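>>> Test case, fold it:
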Amino acid sequence: MTNIDENKELPIILHVDLDAFYASVEERDNPSLKGKPLIVGGRSHKGVVTTANYEARKYGVHSAMPMFMARQKCPRGIYVPGRMERYQEVSRQVFRILHRFSDVLEKVSIDEAYLDITHLGAKPHRLVKNLKEKVYTETGLTLSVGISYNKFLAKLASDWHKPAGVKEITPDMVPGILVPLPIKKVHGLGPKSCALLNNLGLSTIGDLLELSEEFLVDLLGKSGREIYQRIRGIDHRPVNTRRERKSLGIERTFSKGTRNREVLEDYLKNFSQELSRDLQDKKLHARTITLKIKDENFKVQSRGKTLFQHTNKAEEIYEVANGLFQELPLDKPLRLMGLTASNLLSEDLQQLSFFDL
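Okay, here's the model as predicted:
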């Protein structure tokens, strides 16, 4: 049983995740693709898989896989290039629907969000059923939804019955329901920490539950205390909807490391388009672009550039990002790449600054 105050009203948090989002948009726009293995990604043989639908996943195809490998595993699959502007457009449509259900909403990425529905006094399963129906009716897309009393458990639950599933994790289910799960399911444990724990013979959350808080702090540093609490169902992070934006960023972890510059440049193009759309949606311009990479030895490098003028145009962001990328040596295969826009300026101030010149 988790350490929860029974006299205190528990939050009701949803984690909403669009199923195989990019591929689902392609199927929506071209219904003849439905039921067939569909892979979205770079055009070239050296490109990378961005998303694979569930039919393609049966062949072992997954995101971040090199395209040549995907074609070997699924030679009869249908391969289409990504259309980031279209995905952003559909994402905005979905988020407008989500906002009808709760304004306490935290956008995590283009295809996932947290919603706090505590204040609504609604039965969560009924609300989720209505939400899923609205999204499907108006967009043709399906959602997987996790319901729980904190963000960690809600996100864990949303992955339980994919696609189009709903799962609730209640206090009485914790920590028992977590015991058999692999440690990689714990938010805050990255590949390096998981490898360290695996080397000690720790592979499941049940194994972690046997460890003291002091041991985890000694092993993992200050995050050890959060991990100790999280696997016991304690996560105090709020659904953060009104924070002041100091930066906007996109980051992807690759399932396998790569040194292929064409593949990585493909990612940068997608990042630049996504970042541009996020800036435009929020009526922001950025003056500083920062590129971050992490190699298979977990060495992190970053490079940034501050522009003469603010921008939110994808082509300008990509030009800067690619220039920074070319400066970085690829001594080891990369496991992570991220792109961040900072030194932000609102559109109104941007226009005022222009007319004051």
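>>> contacts and neighbour counts: CA atoms only from here.
OK.
>>> other SSEs contacting the helix or strand containing Val135?
Of the helices and strands defined by DSSP states H and E, Val135 is found in helix 124-139. For helix 124-139, the elements it packs on are helix 84-101, strand 143-148, judged by 3 or more Cα pairs under 8 Å, 6 or more residues apart in numbering; DSSP states H and E.
>>> which parts of the helix ranked longest in the chain are buried?
Longest helix in the chain, counting residues (DSSP state H): helix 261-281. By 16 or more other Cα atoms under 10 Å, the buried positions in helix 261-281 come out as 263-280.
>>> Helices of the stretch 101-250 of the chain, residue ranges please.
124-139, 151-158, 191-199, 205-209, 213-220, 223-230 (DSSP state H, counting those that start in this stretch).
>>> okay if I get these as TSV plus mean neighbour count?
Output for the helices of the stretch 101-250 of the chain, formatted as TSV (neighbours: other Cα atoms under 10 Å):
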stretch	mean neighbour count
helix 124-139	15
helix 151-158	25
helix 191-199	15
helix 205-209	18
helix 213-220	15
helix 223-230	19
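>>> Out of those helices, which gets nearest to Val40?
helix 124-139 (19.1 Å; Cα to Cα).
>>> what angle separates that closest one from strand 143-148?
Angle of helix 124-139 versus strand 143-148, following axes from the mean of the first three to the mean of the last three Cα atoms, to 10 degrees, is 160 degrees.
>>> Give me the helices and strands touching the longest helix of the chain, please.
Against helix 261-281 (3+ Cα pairs under 8 Å, 6+ apart) you get helix 84-101, strand 247-258, helix 314-327, strand 334-346.
>>> structure for this one too, so we can compare:
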Amino acid sequence: MTNYDSVYGPAIEQFIQMKRKLGFKYRTGNLILIQIDQLAYEFEEKTSGITKSFAQKWGEKRSNESPQNRYDRIRHLAQFSSYLCDLGILSYIPKLPRNPKSTFVPYIYSSKEITALFVAADKLRLAQRNMHSSLICIPALLRLLYATGLRIGEALALKDEEVNLEENYLRVKDSKNGKERIIPISTSLVAVCKEYKYYREQLPIRDRSEYFFVNTKGTKCGSSVRNWFKRCLSDATIYHTGENHGPRVHDLRHTFAVTSMASMAEAGVDLYASLPILSNYLGHGSIGATNHYVRLTANMYPDLIEDLDITCLNVFPKYKNYEAN
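Modelled structure (predicted):
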């Protein structure tokens, strides 16, 4: 449990508990509120509510800080201050700066690139012995991400009991929005997972963890997965365009969503009737978060959805930021 030092400490702790009881993980918000507590302690704030001078000090732009990061910092302070007001504590609620527009566009892999990625993953080899390597799970993991649209964190958090290879489904519990969901999987993906599981069981591991994807020591896979993915990109001659510009592991999720939309359009399924289904499948918090994939699909497959009324693309407000994780 975090120890808070400022006068805001007890209220911060209650606020975070409330958020988590509502189903939010609130990890980023928690870190920001810890910083708020530290600054309040440093400036020896005495009042139980946020003062205007403290809010202005907190909202000052930091060196080398992005507009998005500053916006998020002030937004979390405003939410906490509003909570204090609801408790009957007089507190200054800072005005939010203009929300910076995101110019990020996800990378959508072509079918040729996906095939090349899988071939590269299958050919990976260790240069030297490593008892903590995640290499064993990479071929199956990449195929699962592409075939289900799971977030990388959700996939790595899967436990053996949540991967049902007899009835062909995954149970996702550790999701971004705190929503548990069932993901049906294809027989071909089941075959891949069974093959991975067979070879995993051959590892000389005394105490294997309960996680489905493990390294050669038997513990949960971690950050090394992204390093192996970059190796696959290089071997598949898919060139990385720079930090935060992809291609990334998370772009497999975007690719799944767009190709699913395209497949539905090709099958004659009404895209907007299918949005709630895809939204639940992806674990989005709202249909609006799924709607931007319709625009991406319209741009990438104009012939497939030429019959879709273009005015329908604005039924939902444009989502300003694509998922980052």
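>>> Got a TM-score for the pair?
Here the superposed chains carry a TM-score of 0.27, computed using TM-score structural alignment, normalised by the length of structure 2; 145 aligned residues with a Cα RMSD of 6.4 Å.
>>> returning to what we had before: switch the helices and strands packed on helix 124-139 of structure 1 over to a markdown table; also include mean neighbour count and distance to Gln301 of structure 1.
Converted to a markdown table, those look like this (neighbours: other Cα atoms under 10 Å; distance: least, Cα to Cα, whole Å):
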| stretch | mean neighbour count | distance to Gln301 of structure 1 |
| --- | --- | --- |
| helix 84-101 | 16 | 27 |
| strand 143-148 | 27 | 35 |
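>>> wait, which of these is closest to Ile13 of structure 1?
For Ile13 of structure 1, the closest of those is strand 143-148, at 5.4 Å, according to Cα to Cα.
>>> Quick one: work out the angle between that closest one and helix 151-158.
Between strand 143-148 of structure 1 and helix 151-158, the angle comes out at 140 degrees (the same axes, to 10 degrees).
>>> still on that earlier bit, how about the helices of the stretch 101-250 of structure 1, which one is nearest Leu14 of structure 1?
If we rank the helices of the stretch 101-250 of structure 1 by Cα to Cα, the stretch that ends up nearest is helix 151-158, at 5.8 Å.
>>> what's the angle between the closest one and helix 223-230?
Calculated by the same axes, to 10 degrees, helix 151-158 of structure 1 forms an angle of 60 degrees with helix 223-230.
>>> Run through the neighbouring helices and strands of helix 151-158 of structure 1.
Under the contact definition 3+ Cα pairs under 8 Å, 6+ apart, helix 151-158 of structure 1 sits against strand 13-18, strand 143-148, strand 166-168.
>>> With distance to Arg71 of structure 1 as extra columns, can I get those in TSV?
Converted to TSV, those look like this (distance: least, Cα to Cα, whole Å):
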stretch	distance to Arg71 of structure 1
strand 13-18	25
strand 143-148	28
strand 166-168	32
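>>> wait, which of the ones you listed is closest to Val90 of structure 1?
strand 13-18 (11.1 Å).
>>> and the helices and strands packed on helix 124-139 of structure 1 as a markdown table, adding distance to Lys134 of structure 1?
Listed next are those as a markdown table, based on distance: least, Cα to Cα, whole Å:
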| stretch | distance to Lys134 of structure 1 |
| --- | --- |
| helix 84-101 | 7 |
| strand 143-148 | 11 |
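>>> closest one to Gly338 of structure 1 among these?
For these, the distance to Gly338 of structure 1 is smallest for helix 84-101, at 16.7 Å, taking Cα to Cα.
>>> Output the contacting helices and strands for that closest one.
Here helix 84-101 of structure 1 touches helix 21-29, helix 124-139, helix 261-281, going by 3+ Cα pairs under 8 Å, 6+ apart.
>>> Now tabulate those in TSV and tack on distance to Thr311 of structure 1.
As requested, those are exported to TSV (distance: least, Cα to Cα, whole Å):
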stretch	distance to Thr311 of structure 1
helix 21-29	26
helix 124-139	31
helix 261-281	9
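>>> Out of the ones you listed, flag the one nearest Ile205 of structure 1.
Proximity to Ile205 of structure 1 (Cα to Cα) singles out helix 124-139 among those, at 27.2 Å.
>>> Now do that closest one against strand 13-18: the angle between them, please.
Using the same axes, to 10 degrees: helix 124-139 of structure 1 against strand 13-18 is 30 degrees.
>>> what ranges do the helices span in the stretch 1-150 of structure 2?
9-21, 27-42, 52-59, 67-86, 111-122, 138-148.
>>> Comparing these, which comes out most buried?
A comparison of those by mean neighbour count, using mean count of other Cα atoms under 10 Å, puts helix 138-148 on top with a mean of 21.
>>> Downstream of that one, the next helix or strand is which one?
With secondary structure assigned by DSSP H and E, helix 138-148 of structure 2 is succeeded by helix 152-156.
>>> and the following helix or strand past that next one, what does it pack onto?
Going down the chain from helix 152-156 of structure 2, the next helix or strand is strand 163-164, by DSSP H and E. Where contact means 3+ Cα pairs under 8 Å, 6+ apart, strand 163-164 of structure 2 is packed against strand 169-172.
>>> now for the helix or strand following the strand it packs on, which elements pack on it?
Counting by DSSP H and E, the next helix or strand C-terminal to strand 169-172 of structure 2 is strand 181-184. For strand 181-184 of structure 2, the packing partners by 3+ Cα pairs under 8 Å, 6+ apart come out as strand 169-172, helix 271-282.
>>> Give me the helices and strands touching the longest one, please.
Packing partners of helix 271-282 of structure 2 (3+ Cα pairs under 8 Å, 6+ apart): strand 181-184, helix 251-266, helix 287-300.
>>> These: which one's closest to Ile34 of structure 2?
helix 287-300 (28.8 Å).
>>> Now do the closest one and helix 251-266, the angle between them.
Inter-element angle recorded for helix 287-300 of structure 2 and helix 251-266: 70 degrees (by the same axes, to 10 degrees).
>>> Which of the residues in helix 287-300 of structure 2 are classified as buried?
Buried residues in helix 287-300 of structure 2, counting neighbours by 16+ other Cα under 10 Å, are found at 287-298.
>>> re the thing from before, could you dump the helices of the stretch 1-150 of structure 2 to JSON lines with distance to Val190 of structure 2?
Below are the helices of the stretch 1-150 of structure 2 laid out as JSON lines (distance: least, Cα to Cα, whole Å):
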{"stretch": "helix 9-21", "distance to Val190 of structure 2": "34"}
{"stretch": "helix 27-42", "distance to Val190 of structure 2": "33"}
{"stretch": "helix 52-59", "distance to Val190 of structure 2": "50"}
{"stretch": "helix 67-86", "distance to Val190 of structure 2": "41"}
{"stretch": "helix 111-122", "distance to Val190 of structure 2": "16"}
{"stretch": "helix 138-148", "distance to Val190 of structure 2": "9"}
